[in-house]
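Undergrad: sequence unknown, structure follows:
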């Protein structure tokens, strides 16, 4: 489905939006719930990724296909590796079969796992023979996707002697590692993170409890962008959010002050308000701890006519698409002067936005959602708009609630 988004007649916005639970928290908790049935989960994400995760955890089939769900691929690899006596072939979409997983597989093999590649070495599909893991120490690079590390942490307490992970080299995406550890702590699973060593202690059972999932901050980023591009006085209330968030993307509250957007924390909600014009000085940010909001920030900067230098983006090369190349290509079509490297993006100041450009989404939900706020400036087309369901089922409904006109093409 391709759609045309049209500019708002009145760009002063006042709306309240409810966003479903964080995909990152939900998928971690779904694995933990399977390991510890004492857990109940409220405000679970309705994203495609979480739906795929729930199906994979409930099926008894040998072949498990998780589509585009990268988080599910990484977390389920470790889960099935400790599911004693079960043999599983874990696969995904064509893009998923070209996303590397060798670093995680090697770490699991070092712990005693039996995993083989069904096709290309280092990539899904993989055949996993569930077995009891008795080793309790492993090394893994710290500058790889934090999902590899979290995947190991999620199963660690179910190993006989717990697990000690040594992170080698520079550590990136620390907030996502800390999110996983914070969830373990909430459940009463002892752990510590000192220097480059993470230790999780063995735990046979936990107390019965309900965990409420905070709404997704990555999803909030698109509303930050909309408020930034709207008239002074516009505001959007989003729920359910908390000030002491586990999510690295909560740094949005600080970053978007540059665009004249304030964040006020209420009881389980936040209010975003446009209070001043965008600061026209160049925006320089290292997003190594929050790479998923890079697309939104780049598009906001372009739309507001300011330059930005974003670094710490090396993990974007192995997402649903190569997000750096995708950003370069689509922003260039809109009139941007942009340069990308393997880990950074450099956007020059621009005063022109080309109209009625068709944005390719590359099977990447964040490409569709990051470019949608541009419709407050010019009409814009989004190809394969249904891709947003990967993380945000109601995204286009919420865009219409704000007042953006959407026509199917």
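TA: Perfect, I can see it now. A quick note: this is a predicted structure, and the numbers were derived from the prediction, not measured.
Undergrad: only C-alpha atoms from now on, for both contacts and neighbour counts.
TA: Fine.
Undergrad: which residues touch the residue most central in space within the chain?
TA: Nearest residue to the geometric centre of the chain (Cα atoms, centre = their mean): residue 292, 5.5 Å. Residue 292 makes contact with 218, 249, 316 under the criterion Cα atoms under 8 Å, 6 or more residues apart in numbering.
Undergrad: could you redo the last one with a cut-off of 7 Å?
TA: residue 218 (Cα atoms under 7 Å, 6 or more residues apart in numbering).
Undergrad: one more: the one 4 residues further on?
TA: Neighbour list for residue 296: 221-222, 225, 370 [criterion: Cα under 7 Å, 6+ apart].
Undergrad: adding distance to residue 60, secondary structure and neighbour count, write the residues you listed out as CSV.
TA: Converted to CSV, the contacts of residue 296 look like this (distance: Cα to Cα, whole Å; DSSP: H, G, I helix; E, B strand; the rest coil; neighbours: other Cα atoms under 10 Å):
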residue, distance to residue 60, secondary structure, neighbour count
221, 37, helix, 25
222, 38, helix, 24
225, 43, helix, 28
370, 37, helix, 24
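Undergrad: pretty sure the residue nearest to the centre of the chain belongs to a strand, no?
TA: No. Under DSSP: H, G, I helix; E, B strand; the rest coil, residue 292 sits outside any strand and is assigned helix.
Undergrad: distance of residue 26 relative to residue 32?
TA: 10 Å (Cα to Cα, to the nearest Å).
Undergrad: more neighbours: which of the two?
TA: Between residue 26 and residue 32, residue 26 has the larger neighbour count (other Cα atoms under 10 Å), namely 27 against 21.
Undergrad: contact partners of the one helix or strand that one maps to?
TA: Using DSSP states H and E, residue 26 falls within helix 23-35. Applying Cα under 7 Å, 6+ apart, the contact partners of helix 23-35 are 39, 44-45, 47, 50, 53, 154, 213, 216, 391.
Undergrad: cool, and stretch 146-155?
TA: 32, 71, 74-75, 78-79, 104, 173, 176-177, 180.
Undergrad: return the members of the residues you listed classed as buried.
TA: 32, 71, 74-75, 78-79, 104, 173, 176-177, 180 (16 or more other Cα atoms under 10 Å).
Undergrad: and residue 353, helix, strand or coil?
TA: coil.
Undergrad: you'd agree it is up against residue 331?
TA: No. Counting by Cα atoms under 7 Å, residue 353 does not reach residue 331; the two are 9.3 Å apart.
Undergrad: chain neighbours aside, what residue packs nearest to residue 44?
TA: Spatially, and ignoring its direct neighbours in sequence, residue 44 is nearest to residue 21 (5.0 Å; Cα to Cα, 6 or more residues apart in numbering).
Undergrad: okay, one more to line up with it:
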């Protein structure tokens, strides 16, 4: 479905309930599979979480997780330690290009039985579940935090727990801390100090119900709208000030765009305030790479230069997000320079009209570019791709006066 979007509203107001965090939901689903006494509320309705839940319920045979990268990493670790199960874990054509070798090597060093069925280092994988008894494992620290979290989540179920020794500079620290916090909420103990994570073993946990905080990555698109709009007041729930999600840094970053965040007990209120602001935005996003697209497009809309760094993981996402951003922003007349881990945007004075945005099977490309409709009429190609993380996205957008056909 291609969607032509425009919005001529001057004052934007809405009160929105955002789906539960995909990151938190998928971690809790793994823990629930290991410890059935855990119950979950406000579970994400994203495609990724639906696929994860279905895979855990199936438990054997051929399991296709489509585009869900988190599911691929977490399930690889989970099925490796699930004694007696035998699965073939596969996904979309893009998933078969996404590297998983570092995680597979770490699990194999612990005794896991995993084979590559097509290309070395990438899915699909054949996994024969075994009792993993190795007490420790080493992993490069600058890889996707999902590899690290995948090992942390199975750690409590192993006979001796698990020590994870991280080699090099750690990136995406907030996601490691999020995993630790979720383990703690479930009654499982762990620590993270000096590049060493230790997860204590535990056979059972008491009955516990854990609510999922709404997704901060999903909130980013409303921060962008608020920044671009002439006037805006948008209330979002369920959010908390002391969030463990790395993308909660949005509240601080978007102050530089004149967006004030007011925290209430279970929600945030975004209010547009007036400048002045610096001409060039500089941000190191190594701990929150998922909001890079949103920030870049906000700067494009406002005619502000930006230099974003710490983006080395974007090249192995649903698409090469750095290249995709460059391609699509240049259609509007901007100049974009990219390296393996950075993006430098030199915006144009006025945006070209009627641009069609390619989304590259990437939900965040569709959602990040959508707020540009406040400035010029655009078309989002394959708009349904948003269901990967935020199925209600377009319905919520309509509540803010966006018109699509």
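TA: Done, it's in. Only a predicted model underlies this, so the values are computations on that prediction, with no experimental measurement involved.
Undergrad: re earlier: so what corresponds to the residue nearest to the centre of structure 1 in structure 2?
TA: For residue 292 of structure 1, the aligned residue in structure 2 is residue 290 (criterion: TM-score structural alignment).
Undergrad: relative to residue 301 of structure 2, how far out is that match?
TA: Taken as Cα to Cα, the span from residue 290 of structure 2 to residue 301 of structure 2 is 19 Å.
Undergrad: do you have the helices of structure 1 handy? List them.
TA: Here structure 1 has its helices, by DSSP state H, at 23-35, 48-58, 70-81, 102-110, 146-156, 174-186, 217-229, 252-255, 294-303, 323-333, 365-371, 395-402.
Undergrad: show residues contacting the third one.
TA: This means helix 70-81 of structure 1. 49, 53, 66, 88, 96, 113, 128-131, 147-148, 151-152, 155.
Undergrad: biggest separation within these, which pair?
TA: 49 and 131 (26.0 Å; Cα to Cα).
Undergrad: tell me which of those two has more neighbours.
TA: residue 49 (26 against 17).
Undergrad: distance check, residue 25 of structure 2 against residue 230 of structure 2.
TA: 35 Å.
Undergrad: now do the strands in the stretch 201-350 of structure 1.
TA: Chain-ordered strands for the stretch 201-350 of structure 1, with DSSP state E, counting those that start in this stretch as the definition, fall at 209-212, 235-239, 261-265, 269-274, 283-286, 308-311, 338-340, 345-347.
Undergrad: may I see the contacts of stretch 146-155 of structure 1 arranged in JSON lines, with distance to residue 188 of structure 1 as well?
TA: Formatted as JSON lines, the contacts of stretch 146-155 of structure 1 follow (distance: Cα to Cα, whole Å):
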{"residue": "32", "distance to residue 188 of structure 1": "12"}
{"residue": "71", "distance to residue 188 of structure 1": "24"}
{"residue": "74", "distance to residue 188 of structure 1": "24"}
{"residue": "75", "distance to residue 188 of structure 1": "20"}
{"residue": "78", "distance to residue 188 of structure 1": "21"}
{"residue": "79", "distance to residue 188 of structure 1": "20"}
{"residue": "104", "distance to residue 188 of structure 1": "26"}
{"residue": "173", "distance to residue 188 of structure 1": "24"}
{"residue": "176", "distance to residue 188 of structure 1": "19"}
{"residue": "177", "distance to residue 188 of structure 1": "17"}
{"residue": "180", "distance to residue 188 of structure 1": "13"}
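Undergrad: closest to residue 312 of structure 1 among those?
TA: For the contacts of stretch 146-155 of structure 1, the nearest to residue 312 of structure 1 is residue 173 (9.4 Å; Cα to Cα).
Undergrad: the closest one reaches residue 289, doesn't it?
TA: Yes. Here residue 173 of structure 1 reaches residue 289: they are 4.1 Å apart, a contact under Cα under 7 Å.
Undergrad: ok, the closest residue to residue 2 of structure 2 other than its chain neighbours - how many residues close by?
TA: Among residues not flanking residue 2 of structure 2 along the chain, residue 381 sits closest, at 4.4 Å (Cα to Cα, 6+ apart). Using other Cα under 10 Å, residue 381 of structure 2 has 19 neighbouring residues.
Undergrad: what lines up against residue 381 of structure 2 once you look at structure 1?
TA: Under TM-score structural alignment, residue 381 of structure 2 pairs with residue 383 in structure 1.
Undergrad: nearest residue to residue 1 of structure 1 other than its sequence neighbours?
TA: Residue 1 of structure 1 sits nearest to residue 384 (Cα to Cα, 6+ apart), 4.9 Å away.
Undergrad: for residue 376 of structure 2, same thing?
TA: residue 353 (5.8 Å).
Undergrad: residue contacts, that neighbour?
TA: By Cα under 7 Å, 6+ apart, the neighbours of residue 353 of structure 2 are 376-378.
Undergrad: which of those residues does structure 1 keep?
TA: Retained in structure 1 by both residues aligned by TM-score structural alignment, their matches' Cα atoms under 7 Å are the following of these: 376-378.
Undergrad: just these now: which is nearest residue 56 of structure 2?
TA: Nearest to residue 56 of structure 2 among those, with distances taken as Cα to Cα, is residue 378, at 39.5 Å.
Undergrad: gap between that closest one and residue 367 of structure 2?
TA: Relative to residue 367 of structure 2, and taking Cα to Cα, residue 378 of structure 2 is found at 12 Å.
Undergrad: same check, this time on residue 275 of structure 2
TA: Counting by Cα to Cα, the gap from residue 275 of structure 2 to residue 367 of structure 2 is 25 Å.
Undergrad: which one's more surrounded, these two?
TA: residue 367 (25 against 11).
Undergrad: just give me the match in structure 1 for that one.
TA: Match for residue 367 of structure 2 (TM-score structural alignment): residue 369.
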